[in-house]
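Asker: please find the sequence and the predicted model below.
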Amino acid sequence: MRHNRRLRWAAIPIAASLSLVLAGCTQAQLNGFLPGFEDGAGPATNHTERVSGLWVTSWIVLLVVGLVTWGLTIWAVIAYRRRKGQTGLPVQLRYNMPIEVFYTVVPLILVLGFFAFTARDQAAIEQRFAEDEVDVRIEVIGKQWAWDINYIDENVYSPGIQGQLDDEGPSGSLVQSELPTLYLPVGQNVELKLEARDVIHSFWVVDFLYKKDLIPGKTNYMSFVPEREGTYAGKCAELCGEYHSLMLFNVEVVSQDEYDAYIESLRDLGQEGQLSTEYDRRQNQPGPGAPELNEEQEAE
């Protein structure tokens, strides 16, 4: 009884100290210093907190495991060190069943736990919206070394060119106005259809904390809700050739009115319709999308 009372009295100051420390943390600190969070503002998308939660929880568990492991190691070094006057080897034990069970079962539980929570969160993030729940449908096509964007519902498009060096700016800087820009309306259910024209690319918006591969001959999807207006940097995260480092883009999350105005600006430029697969380089190669050969061509 006295022992339990001591534990309670010890827990009170510890809990108070933790509360004080956590209360003084910024949004970045509370979310493991990951991008996608700003003080006084919500997360970038509806999935961002889920990703950061898995990240932070995993690190807390790993830090606890590390502290326990180092604590036991240091304790063993001190408690079983060679004392003055001791000679020879200490008593040798063939095995210690409780310890062997401990260091077999605990890692197994940790691995299964990490797998279960990762699979749960991945399934939630990968879940596509139902057909009638999608507010905005956009097709993003990766190519060496830029991005083409089809706004499917509005039947307009925006062709992209690779990053252009800014001759008037600092060395290595790019002309931001010439980077492909994907516009998204804030608070809407967005579904991105991801395609590749040539080789494997990877669509990565850094602050969204998620990326998805673009694979020739295969269509991938991303479903999410952009929840904070702003400009977000994006890039290809899969080495795709000589100018991979210039395969950049921006994402503009704007109000519905600004989004509608941008769509109208594309119409004013005559960019109505959709960019098709006629420019896909893989059509000239064996594999998915290759044109069928007639008998004479096959004989050749």
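Answerer: Everything's here; your move. Small disclaimer: the values here were computed from a predicted structure and weren't measured.
Asker: make it CA atoms for all contacts and neighbour counts henceforth
Answerer: Will do.
Asker: which residue ranges of this protein form strands?
Answerer: 136-143, 146-151, 156-158, 181-185, 190-196, 201-205, 210-214, 220-224, 230-236, 248-254 (DSSP state E).
Asker: excluding sequence neighbours, find me the nearest residue to the residue most central in space within the chain.
Answerer: Centre of the chain computed as the mean C-alpha position; nearest residue by CA atoms, centre = their mean is Y210, 2.2 Å away. Distance criterion CA to CA, 6 or more residues apart in numbering; nearest residue to Y210, sequence neighbours excluded, is W204 at 6.4 Å.
Asker: surely the one you found and L214 touch.
Answerer: No. Proximity of W204 to L214 does not meet the contact threshold set by CA atoms under 8 Å, at 10.5 Å.
Asker: who has more neighbours, those two?
Answerer: Shown here are W204 and L214; by other CA atoms under 10 Å, L214 has more neighbours (27 against 20).
Asker: K212 versus G234, what's the distance?
Answerer: Remark: distance between G234 and K212 (CA to CA, to the nearest Å) = 12 Å.
Asker: got a list of what the residue nearest to Y210 touches?
Answerer: Contacts of W204 were listed using CA atoms under 8 Å, 6 or more residues apart in numbering, and they are Y210, K211, K212, G234, K235, C236, A237.
Asker: hmm, back to that, more crowded one of G234 and K212?
Answerer: G234 (21 against 17).
Asker: take a look at this one as well, against the first:
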Amino acid sequence: MPEPVTEEAPAIFELWKWSWVAALIVGVIVWGLIGYAALRFRRRSDDEVPVQMRYNLPIETFYTIAPVVMVIVFFFFTVQTQNKVLANPTPDHTITVVGQQWSWTFNYEDEDAVDGQTVHDVGTPSEMPTLVLPVNQTVRFHLHSPDVVHSFWVPNFLMKLDVVPGRDNYFTATPDKIGTYVGRCAELCGTYHSRMLFSVEVVEQAEYEEHLRALEEAGNVGRLMGGEGSASAEDRASEQEQQDLDDDYDTGDDE
């Protein structure tokens, strides 16, 4: 499992861990019964067929009820974890994430840090963007897509959420470990799906604010939600850049 780097991730980690434990216990029991039946009731040298039975009511009742009970237990703990992870407390920061074919746009709605303005960072299929997050600060991610379904996934968050056109999906996370982590699209979304990568940097608050000011000074002011200016591949990458990507795939040179 990836190392959890948010306050919410350990709850998901525990759910997965105990789910695997339960699955392994069931697996051992099933494998044991298969082995027992294969050995105990195998055809003997005298070629006598074992006693045949139409049904066994206690066993049939057991293997009907037991899976139902397991599903109920899994459902209970899954809903508990889901409610905890998606509790959406009041955030310290809000970032609108736009997944477009085939890269990401990050809109920092942190108006206090940049004179009442939203700033953005736009990636391209050949230059992945960097999502900068302040450590120990709760961030709400609003997920938007102008074209097809994408999926916002940071493995070290131990969760992912689909980015669906026409639907405002959102969740909150509180990064609690400084470092650099990978992010990617987890939904097959088209030709250059494999290029929908981004980097996540968890930094101190002062460094986060410095990054936002740098985006402002670079002229990356305003909110980009896809469509004109960021939605199409032609607007984000030149025709030559797209040709270079095609050449890379043709020659197998995928850096």
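Answerer: Thanks, I have it. Note that the structure is a prediction, hence the values are computed from the model and not measured.
Asker: TM-score of the superposition?
Answerer: Scored against TM-score structural alignment, normalised by the length of structure 2, the superposed chains reach a TM-score of 0.81; 226 aligned residues with a CA RMSD of 2.0 Å.
Asker: what touches both of G234 and K212 of structure 1?
Answerer: A shared contact of G234 of structure 1 and K212, defined by CA under 8 Å, 6+ apart, is any residue touching both; here these are F203, W204.
Asker: now which residue in structure 2 aligns to the residue nearest to Y210 of structure 1?
Answerer: Residue correspondence to structure 2 (TM-score structural alignment): W204 of structure 1 is matched to W153.
Asker: that match and D168 of structure 2, how far apart?
Answerer: Taking CA to CA as the criterion, W153 of structure 2 is separated from D168 of structure 2 by 16 Å.
Asker: burial check on S255 of structure 1, number of neighbours?
Answerer: S255 of structure 1 has 18 neighbouring residues, counting by other CA under 10 Å.
Asker: same deal with D121 of structure 1?
Answerer: 16.
Asker: want to throw the strands of structure 1 into JSON lines with distance to V105 of structure 1?
Answerer: Written out in JSON lines, the entries for these read as follows (distance: least, CA to CA, whole Å):
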{"stretch": "strand 136-143", "distance to V105 of structure 1": "45"}
{"stretch": "strand 146-151", "distance to V105 of structure 1": "48"}
{"stretch": "strand 156-158", "distance to V105 of structure 1": "55"}
{"stretch": "strand 181-185", "distance to V105 of structure 1": "47"}
{"stretch": "strand 190-196", "distance to V105 of structure 1": "42"}
{"stretch": "strand 201-205", "distance to V105 of structure 1": "37"}
{"stretch": "strand 210-214", "distance to V105 of structure 1": "32"}
{"stretch": "strand 220-224", "distance to V105 of structure 1": "37"}
{"stretch": "strand 230-236", "distance to V105 of structure 1": "41"}
{"stretch": "strand 248-254", "distance to V105 of structure 1": "46"}
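Asker: and of these, who's closest to L34 of structure 1?
Answerer: Proximity of those to L34 of structure 1 was assessed by CA to CA; the nearest stretch is strand 210-214, lying at 11.7 Å.
Asker: what comes up buried for the lengthiest helix in structure 1?
Answerer: Secondary structure of structure 1 read by DSSP state H shows that its longest helix is helix 48-79. Under the neighbour-count criterion of 16 or more other CA atoms under 10 Å, helix 48-79 of structure 1 has T48, E49, V51, S52, V56, S58 buried.
Asker: and whatever residue of structure 2 lines up with A123 of structure 1, how far from A11 of structure 2?
Answerer: Taking TM-score structural alignment, A123 of structure 1 has N83 as its aligned residue in structure 2. Applying CA to CA, the value for N83 of structure 2 to A11 of structure 2 is 11 Å.
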